[in-house]
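**Student:** Pasted the sequence and its predicted model underneath.
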Amino acid sequence: MSRYGPRPFFPGLAAALLAASVTAAPAVVTDPTAVTVALAAPVAAGMAPNCATPPALARSVSAVPWPQQRYAPERLHPLATGAGVTVAVVDSGVDRRHPQLAGRVLGGTDLLDPGGDGTRDCVGHGTGVASIIAAVPHDGSGLRGLAPAARILPVRVSEQQVVDGQGTGRTVAPDDFARAIRWAVDNNADVVNLSVVLYADHTAVRDAVGYALARDVVVVAAVGNLHGNGDPRPYPAAYEGVLGVGAIGADGVRADFSQVGSYVDLVAPGSDVLMAAPGQGHHRAEGTSYATPFVAATAALLREYHPELSAEEVAGRLKSTADPAPGNGYGAGVLNPYRAITETTGGAVARSAPVIALADDRPDPALVAQQNRRADARQRAVLLATVGGVVVVGIVLVALVVPRGARRRWRPADPN
């Protein structure tokens, strides 16, 4: 099993490195702005077109993975499947050829190789993340996404991997990462999954996150895998309004690599996670990268089942319905999708300060349309409540007046 996790951007390098995880024996971090950590070696089947190195062969796994045993998608899917919801996966691309992602992956964009549509994945990280969200049932596979009817919008920003413990491959710079977030928002993402980490605060990225939140988009980000290296502050997870996600194992205990800090909002499965590999087959990996899509998928379920909730209210509900956790470092607790959907409690949670977004005097058409839909829904609800109240009052009056009239031998007036 490989350890994948959030790909970090590290400022101070000639090209900011974007990596999915630390390896099993991570380098000692003395200055988190100058560390070279990269993706674990890919273990996936097939090769996306034009990839320099073909991934290793991956076989299908029929056993039901432990996160699905915990979350029982068969209980969730009669209620919600993520239908009509778009989840942007800003990552290494998403290979739509995998049979469990067939029909679920939209045309996206490629900020590494202009002209691409985001569906080339040379390392498997983004394909794995997308499958945790939206993998459809398939014969011979135990994998099933939490939101199998959600649409995946791929935004490709990296093809980095680990070879002999060293990160190799291209990544985008933080400014382009910020552009990726804005592109996802402008192309109708309802939820943005960021299995990435920057260990420095970049103004462009902060503003891009604010842009997303201001347009009612749920932003979910990994908190990083450097707990053993002093828990350097991770972004975008540390920005206000972003759901920061840590990792637990099958025993419900926080994974030893999962970072701890005020930026952890809740935790989800992130050890021994089964996921789709490029082309076909499956592999297992660990990292907060793979805990993040469980939360993003649940946000998609909520956006379908409770369309009246704002992004802030969705985040609040996810935290308020989390299961209690055994100690510190778990945020509000362990993600519980069923409780998030079905419980009547859980709303917006106040944050200490707003995210400052770039000024934009032009009204956003998607946001206006969404606000209009929610206003219409509220008006219909008020109308139905009013009509129902009138009917109830009428029934009460009839129940009181008719018996009294009968006792007084009331008869209708003779029309003649």
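**Tutor:** Yep, that arrived. Numbers count the residues shown, from 1 in each chain.
**Student:** from here on, contacts and neighbour counts on C-alpha atoms
**Tutor:** Will do.
**Student:** Look at the closest residue to Ser320 other than its chain neighbours and tell me its secondary structure.
**Tutor:** Counting by C-alpha to C-alpha, 6 or more residues apart in numbering, Gly346 is the residue found nearest to Ser320 once chain neighbours are left out, at 5.1 Å. Under DSSP: H, G, I helix; E, B strand; the rest coil, the three-state class of Gly346 is coil.
**Student:** Pull the contacting residues for Gly346.
**Tutor:** Contacts here follow C-alpha atoms under 8 Å, 6 or more residues apart in numbering; on that basis Gly346 touches 313, 316-321, 340.
**Student:** Try it again at 10 Å.
**Tutor:** 313-322, 339-340 (C-alpha atoms under 10 Å, 6 or more residues apart in numbering).
**Student:** same question, Tyr330
**Tutor:** Counting by C-alpha under 10 Å, 6+ apart, Tyr330 touches 245-248, 253-254, 258-262, 264-268, 324.
**Student:** The lengthiest helix in the chain packs against which elements?
**Tutor:** Identified as the longest helix of the chain according to DSSP state H is helix 365-407. In terms of contacts (3 or more C-alpha pairs under 10 Å, 6 or more residues apart in numbering; DSSP states H and E), helix 365-407 is packed against helix 174-186.
**Student:** ok, and here's another one to check against it:
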Amino acid sequence: MKDSVFLALGKLLVEIELGMRITSTERNRNGQPSLWLTLDKILEEDRLPSVGDDYLNAIEACLDLHQSNSELMPEERTSELSRLIYDSIVVNLEKEFSRYRKSRKRKRRCDVSPSSMDLGLSPVSADTGSIQIFKSRNEETNIAGAADLWNASFRNSSPLNKSANNRQSSIQPEESGNAADQGAKESSKQPQITTEESVMTNRRVLDDLEPDVSATDSRALRASNEFFSKMEGFLESYLPRSYTEPSRRAKVCIIDTGIDLKHPSVQGAKKRLREMISFKGDSMEDETGHGTLVAELVLRLAPEATLCVAKVAVAKTMPEEDTQLITRAIYWAVLQDADIISLSLALDLLDPELDYAIKRATEHGKIIVAAAGNDGLNMLRAYPASNRNVLCIHASDGKGKEGGISPNAWDNDDNFMTLGVDISLNWRGKPIVKSGTSFATAVAAAIAADALAIISPEVSEDHRKRLHSSEGMRLIFALLSKPSGTGYKYVAPWNLWGEDRSDKLIRELILDTLKR
């Protein structure tokens, strides 16, 4: 059955509430993309929690009318459809317009086909030292099955019950097969999007700007270097150095373009690199440098954190169907018990499956940070940074001034920003200067890891659970922030841990914050 005007209206109502466009990710029994199933799944999983019953009933009526319209006789359609449209859609929207919006739980619709995706993961070898290398299987696993899998994995876990099975040694990654061929095989298994948004098959996903070689003497570069100097002083003063339990270290999962294990910063910290997986081919090789530079920042600014890395892209653009690789990577990060998931990428379309993965990850206490986007006021906040469960990160210079590349600050939102302008890095033996909310996201992930390391040993189990959550870290980031006067909040550790505050006062501020 072709999509009708009723489905188009239902889609529009959903997009208005979400604030983003959606695509047909669900498939019918014939394997074809189904907008009806996609909208139905959004309803049944309660992904529109801020709207009232009447608004949801109007969307549901659009789905019902799409089906019942084909059952009406031609002579019935004009009069009967007019009545049904008014009674089930217009009346509900009028009620919603005049009534306070409240959330509700939806009962599950019984005729929705479960979606499938490749979530199976198998280790290359049972014991590979300090770095475990995984590769994805081509067999499909139901999302519900994956949910059951991690429910079982975390049933008896707590934020500090980390797996300590990895030994402190290092290895080189195994490389096998042709990455391009494997990537093509994996891409062919992803749902093909057939809505109007699919005119552009490749979309920019990596959120960084080209290196600015002229910035080596700029004021912004000096401010950036000053930020790193202040971070070094902060870490030296406050970060615990010798844990009695290595399992207490925070783990950051970087979902990006892979990692170059020969990069000097990575080589020097290889004992802190744990698991790796490529969802785009078999090799972890980083062809763009993006993922490696993100890892360099996290390793430098969070010296007690461990890393796991998931490769989901090989270029600055990504086929729309490869969005599911990000979804699978988030599931994998949860299974590796990462505390923080870093997404230095920016999409312009909401993806329901990715949205659901984010929801499940945050339900398991995972902190997710993502890039706001680099198009300034020319584009809206990127996805998934626009998801409320995600900490959206904008870019500032080293003095806390908005860097001129972030999207507009949202009303009634935190609008966090941190260093992301004129950062001095190294790629393939050459110094480069990079800017972007991608790198601000890496800095934010490192600050979050440092906060976990400093605060966790000092608070109760209940406070620790609060701390190990996106909303808990949102509160901590607010505590680490100073208003910029432009709607953004500048996140820097010394905004809390400063010379003018005693350790006792800092602890009281943190405890009061985590009680909210």
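**Tutor:** Arrived safely. As the structure is a computational prediction, the values presented were derived from the model and not from experiment.
**Student:** TM-score them against each other, please.
**Tutor:** Superposed pair, TM-score by TM-score structural alignment, normalised by the length of structure 1: 0.61. Supporting alignment: 284 aligned residues with a C-alpha RMSD of 3.1 Å.
**Student:** Separate out the buried members of the contacts of Tyr330 of structure 1.
**Tutor:** 245-248, 253-254, 258-261, 264-268 (16 or more other C-alpha atoms under 10 Å).
**Student:** Return the closest of the residues you listed with respect to Ser131 of structure 1.
**Tutor:** Using C-alpha to C-alpha, Ala268 is the member of the buried ones among the contacts of Tyr330 of structure 1 that sits closest to Ser131 of structure 1, with 15.5 Å.
**Student:** Quick one: map the closest one onto structure 2.
**Tutor:** Taking TM-score structural alignment, Ala268 of structure 1 has Thr418 as its aligned residue in structure 2.
**Student:** Helix, strand, or coil at that match?
**Tutor:** Going by three-state DSSP: Thr418 of structure 2 is strand.
**Student:** correct me, but it touches Lys401?
**Tutor:** Yes: taking C-alpha atoms under 10 Å as the definition, Thr418 of structure 2 is a contact partner of Lys401 at 8.9 Å.
**Student:** what is in contact with these two at once?
**Tutor:** 395, 488-490.
**Student:** Inside strands: which ones of these?
**Tutor:** 395, 489-490 (DSSP state E).
**Student:** Show me which of the residues you listed is closest to Thr323 of structure 2.
**Tutor:** Ala395 (23.9 Å).
**Student:** ok, the closest one - contacts?
**Tutor:** Counted by C-alpha under 10 Å, 6+ apart, Ala395 of structure 2 has contacts 371-374, 401-407, 416-421, 435-441, 443, 488, 490.
**Student:** if we go to 7 Å?
**Tutor:** 402-403, 406, 417-421, 436-437, 440 (C-alpha atoms under 7 Å, 6 or more residues apart in numbering).
**Student:** Trace it over to structure 1, please.
**Tutor:** Checking TM-score structural alignment: Ala395 of structure 2 goes with Ala247.
**Student:** for the residue nearest the centre of structure 1, what are its contacts?
**Tutor:** For structure 1, the residue nearest the mean C-alpha position is Ala296 (1.7 Å; C-alpha atoms, centre = their mean). Contact partners of Ala296 of structure 1, counting by C-alpha under 7 Å, 6+ apart, are 191, 193, 220.
**Student:** Output the residue interval of structure 2 matched by the helix or strand encompassing the second one.
**Tutor:** For Asn193 of structure 1, the element it lies in under DSSP states H and E is strand 191-194. Counting by TM-score structural alignment, strand 191-194 of structure 1 falls onto residues 340-343 of structure 2.
**Student:** Buried ones in that stretch, by neighbour count?
**Tutor:** Neighbour counts using 16+ other C-alpha under 10 Å place 340-343 of stretch 340-343 of structure 2 among the buried residues.
**Student:** Let me have these in CSV, adding distance to Arg219 of structure 2 as columns.
**Tutor:** CSV is the format used below for those (distance: C-alpha to C-alpha, whole Å):
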residue, distance to Arg219 of structure 2
Ile340, 32
Ile341, 32
Ser342, 28
Leu343, 28
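**Student:** Looking at these, which one is closest to Lys135 of structure 2?
**Tutor:** Ile341 (19.2 Å).
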